[in-house]
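1. Following is a predicted model, sequence given first.
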Amino acid sequence: MATKAQAGNSIIETIKTIVYALLIAGVFRTLFFQPFWIPSGSMKETLLIGDFLFVNKMAYGYSYASCPSVKLGVVGIDIDAEDICGFMDGDNTRLFGGTPERGDVAVFRHPVNNTDFIKRLIGLPGDKIQVKDGVLLINDQAVALKDAGDFEEVMERQGPQGRFPRCENNSAVGEGAICKKSRQIATLPNGVEHAIINIGDQSTDHTGVYLVPEGHYFFMGDNRDNSTDSRVPQNAGGVGFVPYENLIGRADRIMFSSAGRSMLFFWTWRSDRFFKGIT
């Protein structure tokens, strides 16, 4: 029979093991890869609601945004990256900084509310960006577009938020029917090709000219008509220009994808998205 001293030592060792494991996990997440679960449809069809991926933090180097945030409302824990690494904030620089490339799918911290966003990098520092009649112009040159049929999905509640998708054929779609959106292949100036989808004409299809400031980037969602991104300024509830130091990392590959309300519902995992590359 174990003595009280032995039992006490066992508890202490267990606590130490848990603390060490958390420290190792925290260091790994801070320096190398951060898990990210796609909560919205703003990057369809490239990323679907329920895609689970790891963000490569080594791609762009490190800033205050590289530190993890810990939010556990159930137990009252709300630790932001700025609480841990705020001493690195403010100068818009990075340690071992890498250069983001146009077309990267990247995770970044919203410049105002500190929420993590994932979008496609469209505009580099010094670029002139505009959307005219639904066509993206970069430095006064229209991005090449090629029609690619329709993107189709079932009209049903998606993800933990349980929202229905928006459809181009909205008037003819009921629950369980096929929701369609127009799909095109866009070719960026550096040759990166990616799919975009459209739902209809709206204000973000007709914008003014954005001049991307030095040290900042311009992001857009591939689901053009269902994305809160740099086309809307921060004071109007959008993203605006994103500082270099707010970049967290590049998304390169989907690990697995859940079509259900939780990523733990393994019976809803999509068989065609295991280890799928992100382009």
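-> Happy to help now that I have it.

2. from here on, contacts and neighbour counts on C-alpha atoms
-> Noted.

3. And the helices in the stretch 51-200 of the chain, which stretches?
-> Under the criterion DSSP state H, counting those that start in this stretch, the stretch 51-200 of the chain carries helices at the ranges 81-85.

4. Spatially central residue for this protein, please.
-> Nearest residue to the geometric centre of the chain (C-alpha atoms, centre = their mean): residue 118, 1.6 Å.

5. In addition, the following structure is provided for comparison:
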Amino acid sequence: MNFALILFVLLLVTGALYAVDVLKFRKLRSKNGPEPLWVEWGASFFPVILIVFVLRSFLFEPFKIPSGSMIPTLLVGDFILVNKFTYGIRLPVINKKIISINNPERGDVMVFRYPEDPSLDYIKRVVGLPGDTIAYQNKRLTINGKPVEMSKIADYLHPERLYYSEQYSAKMGKVEHRLLNDTDAPAFIPDVARFPYRENCTYNAAGVTCKVPDGHYFMMGDNRDNSRDSRAWGFVPEQNIVGKAFFIWLNFSDLSRVGSFK
């Protein structure tokens, strides 16, 4: 469901009703007379919908984490806020950038429209920038020939499934974060799609090596063996970017997670 489009249509309808009421019918009503239903239930909602539309389209948009691909950084049930303007101002609905501000950086947690189905929003970590060579071999990440700095920390216990994953602290650019690997999961990449610029990637039993094309980004989940990401479905084009995730504002199961984003 395209919520942005639905909100835009509601804005147009209520805005039209509001304008008609202000310019014509409000002048014809007695000062203390009752408002007709189309004003009470239509035009009166216009200011509220306008504020929501502006906030959601240009400033901040809430999302709920639906899967475990970003564990341990983000858990299922986390409600997060996404900064819609940090990478530039985009027109609502069509998502076309009209003002450039910043470019995504390695380590950013980014929301984007899923390349295989742009009606879906995905969230992963930015690993590769345009022009980078990304190698994920034997569960170790290398960027432009340089291994990403990692150190082993205490294993991570998945509370709902009651099993452990190896946990690492990694540094990518200016960002330090945690990631998971499962020792019993294979290194090769299963279920690889036929995606644009597929010829930029080489697959083998140990993983994949890709050259990121111009205007595209290589995304990976922090839960490395439980994330279907750029390793399988390819690169994220710049026009699919939604914004940068930066804050957990609610988790009904664990209120201590509010504000914990690292």
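-> Looks like it arrived, so ask away. Keep in mind the model is a prediction, meaning the values are calculated, not measured.

6. gap between the counterpart of residue 192 of the first structure in the second structure and residue 262 of the second structure?
-> Residue 192 of the first structure maps onto residue 175 in the second structure when the alignment is built from TM-score structural alignment. Going from residue 175 of the second structure to residue 262 of the second structure by C-alpha to C-alpha, to the nearest Å gives 9 Å.

7. mind checking the SS state of residue 8 of the first structure?
-> Of the three states, residue 8 of the first structure takes helix under DSSP: H, G, I helix; E, B strand; the rest coil.

8. Quick one: neighbours of it, just the number.
-> 12 (other C-alpha atoms under 10 Å).

9. about what we covered before: residues near the match of residue 192 of the first structure, how many?
-> Neighbour tally, residue 175 of the second structure, other C-alpha under 10 Å: 13.

10. got it, and residue 69 of the second structure?
-> 24.

11. contacting residues for the equivalent of it over in the first structure?
-> Applying TM-score structural alignment, one finds that residue 69 of the second structure aligns to residue 42 in the first structure. By C-alpha atoms under 8 Å, 6 or more residues apart in numbering, residue 42 of the first structure lies in contact with 119, 221-224, 226-228.

12. what do you get if the cut-off is 6 Å, keeping everything else the same?
-> 221, 223, 226-227 (C-alpha atoms under 6 Å, 6 or more residues apart in numbering).

13. Confirm it sits in a strand?
-> No: assigned with three-state DSSP, residue 42 of the first structure falls outside any strand and is coil.

14. centre of the chain versus stretch 112-123 of the first structure, how much separation?
-> 7 Å (C-alpha atoms, centre = their mean, to the nearest Å).

15. How about the secondary structure of residue 36 of the first structure?
-> Of the three states, residue 36 of the first structure takes strand according to three-state DSSP.

16. next one: the one 10 residues further on
-> Following three-state DSSP, residue 46 of the first structure is assigned to coil.

17. Tell me how far it lies from residue 103 of the first structure.
-> Taken as C-alpha to C-alpha, the span from residue 46 of the first structure to residue 103 of the first structure is 12 Å.

18. same deal with residue 186 of the first structure?
-> Taken as C-alpha to C-alpha, the span from residue 186 of the first structure to residue 103 of the first structure is 10 Å.

19. Span of stretch 213-231 of the first structure from start to end?
-> By C-alpha to C-alpha, one end of stretch 213-231 of the first structure lies 14 Å from the other end.

20. start and end residues in the second structure for that stretch, please.
-> Here stretch 213-231 of the first structure aligns to the second structure at residues 213-231, judged by TM-score structural alignment.

21. Can you give me the buried ones in that stretch?
-> 213, 216-231 (16 or more other C-alpha atoms under 10 Å).

22. So which of these are in strands?
-> Judged by DSSP state E, the subset of those located in strands is 216-220.

23. My guess is residue 222 of the second structure contacts residue 73. True?
-> No: at 7.1 Å, residue 222 of the second structure does not count as touching residue 73 under the criterion of C-alpha atoms under 6 Å.

24. Residue 22 of the first structure -> the second structure?
-> Under the alignment (TM-score structural alignment), residue 22 of the first structure maps onto residue 49.

25. The closest residue to its match other than its chain neighbours: neighbouring residues, count only.
-> By the measure of C-alpha to C-alpha, 6 or more residues apart in numbering, the closest residue to residue 49 of the second structure outside its immediate chain neighbours is residue 11, 6.1 Å from it. If you count neighbours by other C-alpha under 10 Å, residue 11 of the second structure ends up with 22.

26. Now check the first structure for the residue matching residue 11 of the second structure.
-> Checking TM-score structural alignment: residue 11 of the second structure goes with nothing.

27. tell me the SS of residue 11 of the second structure?
-> Under three-state DSSP, the three-state class of residue 11 of the second structure is helix.

28. separation between it and residue 53 of the second structure?
-> Where residue 53 of the second structure is concerned, residue 11 of the second structure sits at a distance of 8 Å (C-alpha to C-alpha).

29. Repeat that for residue 130 of the second structure.
-> 32 Å.

30. which residue ranges form the strands in the stretch 101-250 of the first structure?
-> Counting by DSSP state E, counting those that start in this stretch, residue ranges of the strands within the stretch 101-250 of the first structure are 105-109, 116-123, 128-132, 135-138, 141-142, 144-154, 178-187, 193-198, 210-211, 216-220, 242-243, 247-257.

31. any idea what sits nearest residue 91 of the second structure, other than its immediate chain neighbours?
-> Distances taken as C-alpha to C-alpha, 6+ apart put residue 97 closest to residue 91 of the second structure, at 6.4 Å, once the chain neighbours are dropped.

32. For that neighbour, the count of nearby residues, please.
-> By other C-alpha under 10 Å, 16 other residues sit near residue 97 of the second structure.

33. wait, it sits on residue 87?
-> No: using C-alpha under 6 Å, residue 97 of the second structure makes no contact with residue 87, being 9.1 Å away.

34. Please pull up the equivalent of residue 131 of the first structure in the second structure.
-> Under TM-score structural alignment, residue 131 of the first structure pairs with residue 136 in the second structure.

35. List the contacts of that match.
-> For residue 136 of the second structure, the contact set (C-alpha under 6 Å, 6+ apart) comprises 207-208.

36. ok, and for stretch 96-106 of the second structure, which residues are buried?
-> 97, 104-106.

37. Show me how far it is from its chain's centre.
-> Here stretch 96-106 of the second structure is found 14 Å from its chain centre; the criterion is C-alpha atoms, centre = their mean.
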